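J.: Output the structure for:
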Amino acid sequence: MNVAVFAPELKAVDVHFTAGGQWRSAPLTELTDGIHHGVVSGLGEGSRYGFWPRGGQVKHRQLLVDPYARAITDDGGIFHSVFVEPGFDWDGARPPQVPWRDTVIYECHVKGQTMLHPQIPAELRGTYAGLAHPVMVEYLLNLGITSVQLLPVHFHLDEPHLQELGLSNYWGYNTLGFFAPHEAYATAAARRAGPKAVLDEFKTMVKTLHEAGLEVILDVVYNHTAEGGKHQRTYSYRGLADHAYYRHEVHGNYLDTTGCGNTLNLNEPRVRQLVVDSLRYWIEEFQIDGFRFDLAVSLARDGNNHFDPNHPFLQAVAADPVVSRAKLISEPWDVGPGGWQTGNFPQGWADWNDRFRDAARSFWLEDANALNHGGSGSSVARLASCLAGSAEVFSGSGRGPLASVNFVTAHDGFTLADLTAFDRKHNEDNGEENRDGSNYNRSYNHGVEGATGDSAVLDARARAARNLMATLLLSLGVPMITAGDELGRTQHGNNNVYCQDNELSWLHWLPDDRQEQMFRTTRRLLRIRRIFLANQPYGYPATEHGSYLLWFNEAGEPMTQDQWTDPSSRTVQLLMGSPNGSIDGLVVVNGRLEPRKILMPSSAALRDFGVAENHGRTFELLLTTSDYDDRRRGARIASGEREIIGANSISIYRA
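T.: Model prediction:
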């Protein structure tokens, strides 16, 4: 076997490996451009191995893990690389290649998604195989999403402080191996059978989801490694090439823009190559459809620690014929100076749009809280910008609405239900005296903190959740739903469950009537989205009137500048049009505390905007987030006629 490892800071390297049940060692006799390499006899399929400076004492010590290891095992707290031959029968399964314009992302955790599901066999719950079980596949298809985005599945470790507290890194943002799937998410049977069986179970999950037409996107953490700060345990990179793999400041200390103790140095060509090789491996060997890059700004900081949209890493991704075709999603911030870069990534990338999150929460929750206490809210302009795809955020980089990954919640923060039920975070279970997690969530408990039996409070919370979900799913851009939000999942006010590998984080699958209603609403909204946005060109201008999105006030006339900026003007009508001059749908937003009488857009107003004479004469109510949804669904209102929109609600019509 030819063995090679990048270790320019070591004078000589040995490889230690198992063969015939015994540990052996062999020198890597050649050194080329910082790479130690050599031909080793006896290292084959299933061999455990690791690297060590020649002559170093390895007994009871951690061998250095291969950065390119395809599998990693935990042997009682000692981690070994494992050699695994590639190969898997995909039986003709191919990636679905869902266009960006049709994509609906569902962010979930491999373990938490199925751990409590009563219809999935106990031995499959919480595993790759469990996620691919027919019950789960049917659920995802029934909901209407297109792409499953998995929280980190690369082999990861628990931080020392969590181990001291008896907790674990449930989310998995602490990677040790960028080529190895996390073996703990495989079934017990696969783990007993060995690393190859673990890889095959992962590939079978992807194959099954692809056969159902569902994409698989991985949340990847290339910004730091599990080695943490300089005084924490060395597992691999630090022992091989500390100054090459990690960023350092002028005094030799780690330059940390991740908050995790270290930052990978993608200004180093070999480190950049490692990341691109890893991405290509997951695409070619596992058929992965895309990646969401954690703290992506740290990947593109130059030698002066400034974000560079032309950074060599971003250019390498764009130039790679395999990686460039995948869905590439940035988390466009980190904790370093100038760390907020939403909208500034280059073409070919989509960004998590935190402005969308903040605007939606502020309009439906923070403003409602202020209005209920005698204050004032914001105008409807920021929310309208969200519905229109956040042009002001992305146009500067030459990108349109499809560069905006819209979200109201994510794994990090309150769930959708908790946004409506808690004014404050409640993270005491995390062992940090409630200091962790964000203190500013733009949430509103509607008068009672946490659980309550007050039906009026529960109704108001449910309506707010529906408003937020409707805003998310009716906006231009790419929506991302956090797993469980469609079921009203609660974390009981904990907005940072990264260390809670228990029922607080796992999805519960016995919903009550209110949660069932939330699921039905989400599913209907996704169906309406497919109808309304089917003909949207997703580019910023369209007709001679400038847009396929037409805005009207509550009198059915075009919005004026004063109405856009007036905080008391919290009602707007949005017509979604098509290139042929027809109307696909009408969305009416009422952000006031009382119902509003409006006039539907008149035929004259529609003509003024170039809408064809034979379109838009009558509007059929498809869904309203108000409490009277089922009673009025199917009602028809003609152009120019009066309609009542419920307090704090959205009504959706088909033309």
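
J.: from here on, contacts and neighbour counts on C-alpha atoms
T.: Noted.

J.: The residue lying closest to A19 once chain neighbours are set aside and G55, how far apart?
T.: Computed as Cα to Cα, 6 or more residues apart in numbering, the closest residue to A19 that is not its neighbour in sequence is G42, at 5.9 Å. Remark: distance between G42 and G55 (Cα to Cα, to the nearest Å) = 21 Å.

J.: ok, these two, which is more surrounded?
T.: More neighbours surround G42 than the other of G42 and G55, with 13 against 9 (other Cα atoms under 10 Å).

J.: picking that back up, just to check, the residue nearest to A19 is in contact with Q22?
T.: No: if you go by Cα atoms under 8 Å, G42 and Q22 don't touch, sitting 10.7 Å apart.

J.: ok, back up a step: could you measure from the residue nearest to A19 over to T73?
T.: 20 Å.

J.: Can you get me the centre-to-centre distance for the helix or strand hosting L586 and its chain?
T.: If you go by DSSP states H and E, L586 is part of strand 583-590. On the basis of Cα atoms, centre = their mean, to the nearest Å, strand 583-590 sits 28 Å off its chain's mean C-alpha point.

J.: Let's compare: structure for the following, please.
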Amino acid sequence: MWPGSPAPLGAHWDGTGTNFALWSAGASAVDLCLFDPDGTESRHRLQETTHQVWHGRLAGVGPGQRYGYRVHGPYDPGAGSRWNPAKLLLDPYARAVDGELALDPALFGFRPDGVDAASPDPRDSAPFVPRGVVVHDSFPWDGDRRPATPWSDTVIYEVHVKGATMRHPDVPPALRGTYAGLAHPAFVEHLQSLGVTAVELLPVHQFVSEPHLLRRGLTNYWGYNTLGYFAPHAGYSSAGSGGAQVTEFKAMVKALHAAGIEVVLDVVYNHTAEGDSTGPTLSLRGIDNPGYYRLDGANRARYTDYTGCGNTLDVRRPQVLAMLMDSLRYWVTEMHVDGFRFDLAAALARSMHDVDRLSAFFDVVHQDPVVSQVKLIAEPWDIGEGGYQVGNFPPLWTEWNGKYRDTVRDVWSGARVGVRDLAYRLTGSSDLYRSDGRRPFASVNFVTAHDGFPMADLVTYEHKRNEANGEDNRDGESHNRNWNCGVEGPTDDPEVTALRARQVRNHLATLLLSTGVPMLTAGDELGRTQGGNNNAYCQDNEISWIDWEAVDGELLEFVSRLVAVRRGAPVLRQEAFFEGHEIPGTGGTRDVAWFAPGGGQLTTAEWFDGGLQTVGMYLDGRGIRHRDARGRRVVDDSYLVQLHAGPDPVTVHLPGPPWADGYEFVVSTEYPTGVPPRPAVVAPGPIEVPARCVWLLRVLRRP
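T.: Below you'll find the model as predicted:
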């Protein structure tokens, strides 16, 4: 064992040996544990410590070597100290992980019998926990072209690596459910035909299943239970877990980039897989518990939990913040990803107790020359007091707009909410994002996500059916702001079936015709169902996987058509907020105008009428405020979006000159593929809009 270097942290091979470095402020000693192919363990005491980093170099140790740590120190849970050398610990900087977590009493650092809580559990956990792998990867990135799609042109597709292709008949069986499966032409071509520009992958950092799930014979499918922030999840690799998962992940990214598709990762830096005070000791808890986690000030044996997952990482501490930033930079520079969606991001912004827009987390992200240049998406809430922060993240950040989801669901479920709030959501939510200088693309608009009902279930079930999760249907959201179209669950009634299909189209049309960044949930364009389960986090089976044999082809055509219309219409994806001002030289039209069913612009009374369920949104393509890269004004066609959420048909008056001399139907949700029958051109004046329907009309003007 040579002295080695305290930097960089982790295990790094230099061609003849490997340097190991681990931060622990409170440890009294650190043993590096190497494992032979047969599992035989050899221990090497790290003799050097520099600035709280324990380090050493072993000649002859190279790529493929499995390793872990045993860290010595005081065991006093009441003081927050949980060092226990009987527990093999994963290097937080490990770039690959091998082995599964096996449920065994040895995983836990405390005495489970409770007889002597002050004494550490002496059983060796090594046979039951994953190990790190020394990795050296020389992936050929030559020719990789990052799409760098502007925010205003972005269409996000939230997708699970495994669920995307596990049932895809055109993906070879050996590749299904893997990074290679996601990169297979059969799936990539689907993304291209759909027109999405970015995939947002549910967590791909190495994760494990919680003990309570393992006891019920279930697993954590979504992956929001991170164990290693630098390692791609080995379970998604078709090539094994000896480091090949790193190469396979990079090949997936390169293939998606070649197809013009960005890769955004859903990352979970708010908590770890070690859970609450009764959870297993797998990594950070045994390395330096008080140095990594927020401990309860009144009882340091417990954790402050803003996440609902048992613990919260203490991002206020320099070493934790450094680990987070090192991880982000690694995934951008080494793995070539294009952005991140931060799970429960409000937990990262808490300074002492409150969510703080000036926290160290924001400061470091904003000044970082690498991370500040990629797409940054916040899930702007956590479960703590004051944790709902939609609209309150600072510039550079976009946000999952939970208010958009709630408003659109309310409108189409028949709630009497009027059109005022809907108008804000359709036009980029200026009430949330304008005051601090952000643009409409700060709003990531969505109606469904992985968490909750998929679109087909949103219009089929009013009550969750989560019995398969083993929690007596207590888990999952009970208030989903949805409507089952009059019948609970599947039905053979053709009228109900047709209504449900139209309601799906209404939700998707609203989403794709709104200013901001639309996010589609994988499978919603195909009619995917989860059978009423709105919390399928533990369902690694047909409940969650996309069924490619049961594809709604008409719905897929409808969504693809709408995405293409959006892509070709700058007025539908503007980079600046609407002003509502008159456009010079147009005879009095405005960049955006709102019309009541009678044909006049909405009055103040109508804006605040909670019973109004019909509105026309006029977008004038001559009033676009942004310019192209050469400074030229962007001019587009003008459109009228006519939205009617009422249960009965309604007669509306389409505005005439100067607004329009006629209208051409582009999309109508009345029809399965959105294509209305001919004639497609209508004159201004009265026209009947069917019940629960969205029209997109292109404005026609005489030369």
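
J.: G656 of structure 2 maps to what in structure 1?
T.: Alignment note (TM-score structural alignment): G656 of structure 2 maps to S602 of structure 1.

J.: Look at that match and say how many residues are nearby.
T.: For S602 of structure 1, the number of neighbouring residues by other Cα under 10 Å comes to 18.

J.: SS state for the residue lying closest to it once chain neighbours are set aside?
T.: Excluding the flanking residues, the one nearest S602 of structure 1 by Cα to Cα, 6+ apart is G640, at 4.1 Å. Three-state assignment for G640 of structure 1 (DSSP: H, G, I helix; E, B strand; the rest coil): coil.

J.: And G640 of structure 1, how close does it get to D418 of structure 1?
T.: For G640 of structure 1, the distance to D418 of structure 1 - Cα to Cα - is 39 Å.

J.: These two - which one has more neighbours?
T.: It is D418, of G640 of structure 1 and D418, that has more neighbours when counted by other Cα under 10 Å, with 29 against 19.

J.: ok so that one is a helix residue?
T.: Yes: per three-state DSSP, D418 of structure 1 lies within a helix segment.

J.: corresponding residue for it in structure 2?
T.: Aligned partner of D418 of structure 1 by TM-score structural alignment: D457.

J.: Same question for L199 of structure 1.
T.: That one, L199 of structure 1, aligns with V246 by TM-score structural alignment.

J.: secondary structure element for its match?
T.: Assigned by DSSP H and E, V246 of structure 2 falls in helix 244-258.

J.: so where is the very next helix or strand once past that helix in structure 1?
T.: Later in the chain than helix 244-258 of structure 2, the nearest helix or strand by DSSP H and E is strand 262-267. Aligned by TM-score structural alignment, strand 262-267 of structure 2 falls on residues 215-220 of structure 1.

J.: residues in contact with that stretch?
T.: 95-98, 146-154, 206, 209-210, 288-294, 327 (Cα atoms under 8 Å, 6 or more residues apart in numbering).

J.: Off-centre distance for that stretch?
T.: Counting by Cα atoms, centre = their mean, stretch 215-220 of structure 1 comes out at 8 Å from the chain centroid.

J.: what's around H479 of structure 2, how many residues?
T.: 9.

J.: That one -> structure 1?
T.: Taking TM-score structural alignment, the alignment pairs H479 of structure 2 with Y440 from structure 1.

J.: Report the separation between its match and A456 of structure 1.
T.: 26 Å.

J.: what do you get for G126 of structure 1?
T.: 37 Å.

J.: Looking at these two, which is more packed in?
T.: Higher neighbour count among G126 of structure 1 and A456: G126, with 24 against 10, using other Cα under 10 Å.

J.: Would you map the helices across the stretch 301-450 of structure 1?
T.: In the stretch 301-450 of structure 1, the helices defined using DSSP state H, counting those that start in this stretch lie at 312-319, 354-361, 367-372, 381-387, 391-394, 416-419.

J.: Can you lay out the ones you listed as a markdown table showing distance to A647 of structure 1?
T.: Shown next, in a markdown table, are those (distance: least, Cα to Cα, whole Å):
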| stretch | distance to A647 of structure 1 |
| --- | --- |
| helix 312-319 | 46 |
| helix 354-361 | 17 |
| helix 367-372 | 11 |
| helix 381-387 | 17 |
| helix 391-394 | 28 |
| helix 416-419 | 19 |
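
J.: Check which helix or strand W594 of structure 2 maps to.
T.: Using DSSP H and E, the element containing W594 of structure 2 is strand 592-595.

J.: For that strand, grab the matching residue range in structure 1.
T.: The alignment places strand 592-595 of structure 2 over residues 549-552 of structure 1 (TM-score structural alignment).

J.: and for that stretch, what are the contacting residues?
T.: Against stretch 549-552 of structure 1 from outside (Cα under 8 Å, 6+ apart): A388, P558, M559, V572, Q573, L574, L575, M576, G577, P601, F609.

J.: How many residues are close by R474 of structure 2?
T.: 13.

J.: Please apply the same query to I377 of structure 2.
T.: Neighbour number of I377 of structure 2 under other Cα under 10 Å is 24.

J.: counterpart of it in structure 1?
T.: Using TM-score structural alignment, the partner of I377 of structure 2 in structure 1 is I329.

J.: my guess is that match meets A350, correct?
T.: Yes: I329 of structure 1 lies in contact with A350 (Cα under 8 Å); the separation is 4.7 Å.

J.: Report the set of residues contacting both of these two.
T.: Common neighbours of I329 of structure 1 and A350 (Cα under 8 Å, 6+ apart) are V405.

J.: Name the SS class of the residue nearest in space to the middle of structure 1, please.
T.: The structure's structure 1 has its C-alpha centroid closest to E107; by Cα atoms, centre = their mean the separation is 5.2 Å. For E107 of structure 1, the assignment made with three-state DSSP gives strand.
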